[in-house]
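S.K.: model the structure of this input:
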Amino acid sequence: MARAGLTTARLVQAGADMADEVGFDQVTVSALARRFDVKVASLYSHVKNSHDLKTGIALLALEELADRGASALAGRAGKDALTALANVYRDYAREHPGRYAAAQLRLDPEAAAASAGGRHAQMTRAILRGYDLTEPDQTHAVRLLGSVFHGYVSLESSGGFSHSAPDSQETWARILDALDALLRNWPAP
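M.R.: Down below sits the predicted model:
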């Protein structure tokens, strides 16, 4: 029988908190069992293994990011929407580094279908409606934005910009200006 108070949702939430504290790669079922002061076997009625736990954390992170993105985009268009969504990803990575890393986990097809990943693509495509792009250029632009957002956030979070001028916030603002200009003047094939 499952230990009173332990649920899959509670374990995933605790795993997400742990990921932010010690890093996503350090989250395991045994580490979580130590946190709850229970035997590892007590958790197996809620999660199959560490990969299952990490998948749950990834799904939670994707959902949190999508919710923040949707709120940030409400009523915005064009560069204002682009900046809002970009800042959601950057701010989330700063506040929740372990969860942000979890959101990058490659999900199996079943988990991916159940995830909020589709909402992320829809939000990015909503931004692009303000730039009058058609297919396949929209898909190219979605990939570009995802690459820039994730790439910058990853480099910044690993300390890649901490020892040089100008300030990384200034660079971030310039990158968003450049993306806006590129999207408004998308090159013909």
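S.K.: can we go C-alpha only for contacts and neighbour counts from here?
M.R.: Will do.
S.K.: what's the helix or strand harbouring I57 packed up against?
M.R.: I57 belongs to helix 50-73 when assigned by DSSP states H and E. The contact analysis (3 or more CA pairs under 8 Å, 6 or more residues apart in numbering; DSSP states H and E) places helix 50-73 against helix 8-22, helix 78-95, helix 97-103, helix 117-129.
S.K.: please give the structure of this sequence too, so both can be compared:
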Amino acid sequence: MPRAGLTSGRVTEAAAELADEVGLDRVTLAALAQRFGIATPSLYTHVRSADDVRVRVALLALEETADAVAAALAGVGGRSALVALGGVWRDYARAHPGRYAATRLPLDAEAAAASAGPRHAELTRSALRGYALSAADETHAVRLLGATFHGYAALDAAGAFGHGGASAPTSDDTWERVLDGLDTLLRSWEAR
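M.R.: Predicted structure coming up:
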């Protein structure tokens, strides 16, 4: 019999919180059961496995970030759209490291189709509307922005840019240069 008040959604939310606290790789059914004060087998009414829980966290995180990207992109274009798009990923990775890690999980075809992944691609395309790109080049640019923003966000959130001493440029300084470089590249992109 399902525990009163416990739902798949509540399990997913708790798993997302736990992932942010201890890391996605440490989200286990036993840890979730302990959080709810129940026996681990009781969770099987709501989720299939630890992998299922991680996929659910990924779907939640992709939805949260898609909503944040959509709000950030409202009314902006060009470099401002790059700032908005990249800023969402950078901020999300810092604020929700476990959820962010889940956004990078490979999803099977069914989960990918149900995810906000396609929405993210469309949102990124909308961020590129201020640039004169062909449809094919837009695809290349979507991939470029994804690789750049996710690589930077993951490294930055992990503290990888905190070295170099007091006289070194800050991560924020470098981020601005990255955005300038992307904007310059996209404005001068040549069709092939």
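S.K.: pick the most buried one from the helices and strands packed on helix 50-73 of the first structure.
M.R.: helix 97-103 (a mean of 25; mean count of other CA atoms under 10 Å).
S.K.: which strands and helices sit next to that helix?
M.R.: Counting contacts by 3+ CA pairs under 8 Å, 6+ apart, helix 97-103 of the first structure packs against helix 8-22, helix 50-73, helix 78-95.
S.K.: for the longest one, buried residues please.
M.R.: For helix 50-73 of the first structure, a neighbour-count test (16 or more other CA atoms under 10 Å) marks 50, 53-66, 68-70, 72-73 as buried.
S.K.: quick one: which of the helices and strands packed on helix 50-73 of the first structure is nearest A165 of the first structure?
M.R.: Evaluated with CA to CA, these place helix 78-95 nearest to A165 of the first structure, the distance being 19.3 Å.
S.K.: need the contact list for A70 of the first structure.
M.R.: M123 (CA atoms under 8 Å, 6 or more residues apart in numbering).
S.K.: switch to 10 Å and redo it
M.R.: 84-85, 88, 119-120, 122-123 (CA atoms under 10 Å, 6 or more residues apart in numbering).
S.K.: and it, how far is that from L155 of the first structure?
M.R.: 25 Å (CA to CA, to the nearest Å).
S.K.: which helix or strand contains the nearest residue to K79 of the first structure once chain neighbours are set aside?
M.R.: Nearest residue to K79 of the first structure, sequence neighbours excluded (CA to CA, 6 or more residues apart in numbering): D180, at 5.9 Å. For D180 of the first structure, the host element (DSSP H and E) is helix 168-184.
S.K.: just give me the mean distance for that helix relative to the second structure.
M.R.: Averaged over the aligned pairs, helix 168-184 of the first structure sits 0.4 Å from the second structure after superposition, using mean CA distance after the TM-score superposition for the first structure.
S.K.: kindly report the same for stretch 51-70 of the first structure.
M.R.: Mean for stretch 51-70 of the first structure is 0.3 Å (mean CA distance after the TM-score superposition for the first structure).
S.K.: I am finished for the moment; much appreciated.
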